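1. Sequence and computational prediction follow.
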Amino acid sequence: MLTEVTAVRYATPLREGGSLPGLVEAVDGRGTYAPYVMKFTGAGQGRKTLVAEVICGQLARGLGLRVPGLAQIWLDPVLGLGEPDQQVQQLLKSSGGVNLGMEYLSGALGFDPLAYDVGPAAAGRVVWFDALINNVDRSWRNPNMLMTGGDLWLIDHGASMIWHHNWRTAETAAAKPYDASDHALAPFGPDIATAAAELAPLVTQELLAAAAADVPDAWLVDEPGFDDPDAVRRAYVTALLARAETIHERIQLPQSPTGQQRKGATK
């Protein structure tokens, strides 16, 4: 289950994100305040971006990859009345109800492939995971990874599972290759075979169902072709389970890595 909190203050927009996420302060049922990076249902990409964030984030956690903690953030649209920025004000007004929050990693730095080393094993796990969820947004131009305490953290999975924008293609999506030639970790010689051997057996129906169960019903209702939110959840499970078995055979990496593992690489 995702943590449930209530937004009490909008601090600042994080304009590097296309969906205009914001840093907010929220409080849980015990009165504990904490900062979150908040993504909004009223953003242009829509609620499916948030669905992908939850399923992929929880799946990554189940596979032992580092991702920020996720939360359901209740937003009262009134919070936007005092915002001077018209764009932010409109976003807050249109996002009343349940939104998505991600734990704010204070002091974290954006991953720079020229500044950090990543070993083949760690690179292989991330590339394999991205192939599983068909993440098209982890390139060297926009790595969507953070470094803190010497550890690599994965963020921003909203552009994953693109088949859920057209469920009629979901069945054939499992058979499609994954082009990792532009992946931020491709230069580090990712060990895909070892990653597949370690991670694929962990992608069970139970793990996927648990990840999908964390998606709020409000983000799944009225999906064309489905009777109810649980039917949509089962569709996500089916698509990812089918892809997990053989996706490692269809990951397309550069013929010759442009970088090389260096001493001190993250394992």
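-> Ah, there it is.
2. contacts, neighbours, all on C-alpha from now
-> OK.
3. Counting neighbours, what do you get for residue 215?
-> 23 (other CA atoms under 10 Å).
4. I'd say it and residue 55 touch.
-> Yes: using CA atoms under 8 Å, residue 215 is in contact with residue 55, at 7.2 Å.
5. contacting residues for residue 68?
-> 102, 103, 104, 105, 153, 154, 155 (CA atoms under 8 Å, 6 or more residues apart in numbering).
6. between those residues, which has the most around it?
-> residue 102 (23 neighbours).
7. Return the set of buried residues in the helix or strand that that residue is a member of.
-> Using DSSP states H and E, residue 102 sits within strand 97-103. The neighbour-count check on strand 97-103 (16 or more other CA atoms under 10 Å) flags 98, 99, 100, 101, 102 as buried.
8. Any chance of CSV for these, columns distance to residue 23?
-> Below are those laid out as CSV (distance: CA to CA, whole Å):
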residue, distance to residue 23
98, 16
99, 13
100, 12
101, 9
102, 10
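9. Residue 47: which of those is nearest?
-> residue 99 (8.9 Å; CA to CA).
10. And here is the other one:
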Amino acid sequence: MTPLEIRKVTVTRYITPLREGGSLPALADADDGFKYVVKFRGAGHGVKALIAELLGSEIARKLGLKIPEIVYAELDEAFGRTEGDEEIQDLLRASQGLNIGMHFLSGAINFDPVAVEVDEELASRIVWLDAFITNIDRTFRNTNMLHWHKEVWLIDNGASFYFHHSWNNWEKQARTPFAYIKDHVLLSQAGMLDEVDSAFRKQLTDDALRTIVDLIPEEWLEWEYVDQTPQQIRDVYFNFLTTRLANSGIFVNEAKHAREAVI
């Protein structure tokens, strides 16, 4: 399989924070002339949120879902020294090196489940994805979807793969039914989960998943508190994904049962 490539840009200007909260993402300019929503390694859950964003986004892209381009966003040592807000300055100082950016979709609006109708197949594809990557953050309160050029785009997958915050017993975590799917904003429309499961299991080959996992930069995998090399950590992510895929019936059945309770 041809290796995937993620472009690398250098952040040139911090424009504005996008919302309150632990991750403190921001709109920023980069040296390629485009704007990006940047998530910083110095915020919240650190590099694990960046890893979740990268893996979740590229798996979604492999499955044909709409995802803004992901880039590696470099912050050099001098960046942010002129920032007046002390909290933001601390964040930028703690985020020197490689961060993650998502291409800014100018003119996009937040997805409104009341105003925008999503067909049964697309809803099923998105629900399946989020159950697979254990994304707890695609709810009515915070859909993490945009409506742009009459299409639904997925953003913000940083709350996925929550097993990695405890980093133990990944085998058991890979087989969880993912009860949080009951809160998914598109669950009631997701009536084709079996059909989507069959199709997606064929698309997510071992080679495809290994190629995506290999995108994780080395510097995001230098964890002081685990006795594993970066490659061994990558292998855990790969094994989590392949095990979860092989047992997809567990989370598909959970989603189907949860859907029955809300329709």
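-> Everything's here; your move. The structure displayed is predicted, hence computed values, not measured ones.
11. tally of neighbours for residue 87 of the first structure?
-> 11.
12. so it is in which element?
-> Residue 87 of the first structure belongs to helix 86-93, assigned by DSSP H and E.
13. Identify the residues contacting that helix?
-> The set of residues external to helix 86-93 of the first structure that reach it, using CA under 8 Å, 6+ apart, is 13, 40, 42, 43, 75, 77, 78, 79, 80, 81, 82, 83.
14. do the same with stretch 9-16 of the second structure
-> So stretch 9-16 of the second structure is contacted by 26-32, 71-76, 79-80 (CA under 8 Å, 6+ apart).
15. now stretch 139-154 of the first structure
-> Residues contacting stretch 139-154 of the first structure (CA under 8 Å, 6+ apart): 65-68, 105, 107-113, 137-138, 155-156, 182-185, 266.
16. Now, of these, which are buried?
-> So, by 16+ other CA under 10 Å, the buried ones in the contacts of stretch 139-154 of the first structure are 65-68, 105, 108, 111-113, 137-138, 155-156, 182-185, 266.
17. all helices for the second structure, in order.
-> Along the second structure, the segments classed as helices by DSSP state H run 47-62, 86-93, 120-132, 170-174, 193-203, 206-213, 230-246, 248-260.
18. so which of the ones you listed gets nearest residue 220 of the second structure?
-> helix 47-62 (5.6 Å).
19. so how far is the closest one off the chain centroid?
-> From the chain centre to the centre of helix 47-62 of the second structure is a distance of 4 Å (CA atoms, centre = their mean, to the nearest Å).
20. Give the buried residues for that helix.
-> 47-60, 62.
21. average distance between it and the first structure?
-> Taken against the first structure, helix 47-62 of the second structure registers an average deviation of 0.8 Å after superposition, with mean CA distance after the TM-score superposition for the first structure.
22. by contact count, what packs against that helix?
-> Contact partners of helix 47-62 of the second structure among helices and strands, from 3 or more CA pairs under 8 Å, 6 or more residues apart in numbering; DSSP states H and E: strand 97-103, helix 206-213.
23. Apart from its neighbours in sequence, what residue is nearest the most centrally placed residue in the first structure?
-> The centroid of the first structure falls nearest to residue 157 when counting by CA atoms, centre = their mean (2.5 Å). Once flanking residues are discounted, residue 157 of the first structure sits nearest to residue 53: 5.0 Å by CA to CA, 6 or more residues apart in numbering.
24. show me what contacts that neighbour?
-> Applying CA under 8 Å, 6+ apart, the residues near residue 53 of the first structure are 156, 157, 158.
25. I figured the residue nearest to the centre of the first structure was touching residue 58, is that so?
-> No: Residue 157 of the first structure is beyond contact range of residue 58, at 10.8 Å (criterion: CA under 8 Å).
26. Now residue 3 of the first structure: closest residue in space, sequence neighbours ignored.
-> Per CA to CA, 6+ apart, closest to residue 3 of the first structure is residue 71, 4.5 Å.
27. how much space is there between the one you found and residue 57 of the first structure?
-> According to CA to CA, to the nearest Å, residue 71 of the first structure stands 11 Å off from residue 57 of the first structure.
28. Also residue 163 of the first structure?
-> From residue 163 of the first structure to residue 57 of the first structure the distance is 17 Å (CA to CA).
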